[in-house]
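Chemist: Generate a structure from the sequence data that follows.
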Amino acid sequence: MWQLRAGGLLGATSVATGAAGAHALGDRDPAYVAIWKTAVQYHQCHALALLATPMAAAPRARLVAGLCFASGTCLFSGSCYAVAWTEDRTYGRPAPVGGLLLIGGWLALALL
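Modeler: Below you'll find the predicted structure:
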């Protein structure tokens, strides 16, 4: 199942970005460090959620939830990483779309 590979990749990259941020963002504005930490937290949580999607009973729920978790994580966490790294909040524009996709993934598991 593709969700297992994608979840594994998201899990590995969440650890890498967490470590990179811990070392590279030490002297930054604490507000941007907090954004980075939030991105890592959502990244890790949804990597685990993506790993669990193959256990969903309905094939449609597996597909929809998996796509929502994968794309939502990239958009939400990715844009938060960009904001924290560049200290330019305009890079955060995709975050709400990513957040809605993450919510959609959870709803797909619950309702489909």
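
Chemist: rest of the way, CA atoms for contacts and neighbours
Modeler: Will do.

Chemist: Quick one: list the elements packing against the strand or helix carrying Tyr32.
Modeler: Tyr32 is located in helix 30-52, with elements delineated by DSSP states H and E. On a contact count with 3 or more CA pairs under 8 Å, 6 or more residues apart in numbering; DSSP states H and E, helix 30-52 meets helix 2-24, helix 59-86.

Chemist: here's the other one to compare against:
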Amino acid sequence: MNRLGLAAALTGFAAVALGAFGAHGLSLNGDALDWWNKATLYGLVHAAAALAIAISVQAGLLRRAGWAFILGAVIFSGCLYAMALGAPRGLGAVVPLGGVSFLTGWALAAASAVRR
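Modeler: You can find the predicted model right below:
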């Protein structure tokens, strides 16, 4: 089983489903709406990147990049979704950890490209 591919597909599914729920099932405005939209965008973009990696490679730095994207989507998007739904704004202090995971993934992808 390709666990990275499965995680990427499930992350993408969740981003689309949560994006639709935010658009049609919630009444958000202001910061909450901005957080929800950003969480959906970042989650979906990084799920797609991780899926592309899962399809193209089986090991090495690039595979680690894919997992960094998944971790970043869970932390970054998850915290923003939670805050949009009323979680304490202090949770925003955790969001940058997801951003660092995204940056780590892109750095690993670059390092993998240099090694090839």
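
Chemist: ok, back up a step: tell me which of the helices and strands packed on helix 30-52 of structure 1 is the most buried.
Modeler: Per residue and on average, the most neighbours among the helices and strands packed on helix 30-52 of structure 1 fall to helix 59-86, with a mean of 22 (mean count of other CA atoms under 10 Å).

Chemist: and it with helix 2-24, angle?
Modeler: With axes from the mean of the first three to the mean of the last three CA atoms, to 10 degrees defining the directions, helix 59-86 of structure 1 sits at 20 degrees from helix 2-24.

Chemist: in terms of contact count, name the helices or strands touching helix 59-86 of structure 1.
Modeler: Against helix 59-86 of structure 1 (3+ CA pairs under 8 Å, 6+ apart) you get helix 2-24, helix 30-52, helix 95-111.

Chemist: between it and helix 95-111, how many degrees?
Modeler: Going by the same axes, to 10 degrees, helix 59-86 of structure 1 is angled at 160 degrees with respect to helix 95-111.

Chemist: average offset between helix 59-86 of structure 1 and structure 2?
Modeler: Here the mean offset of helix 59-86 of structure 1 against structure 2 after fitting is 1.0 Å, by mean CA distance after the TM-score superposition for structure 1.

Chemist: quick one on the thing from earlier: nearest to Val97 of structure 1 among the helices and strands packed on helix 30-52 of structure 1 would be which one?
Modeler: Evaluated over those, closeness to Val97 of structure 1 peaks at helix 59-86, with 7.2 Å, by CA to CA.
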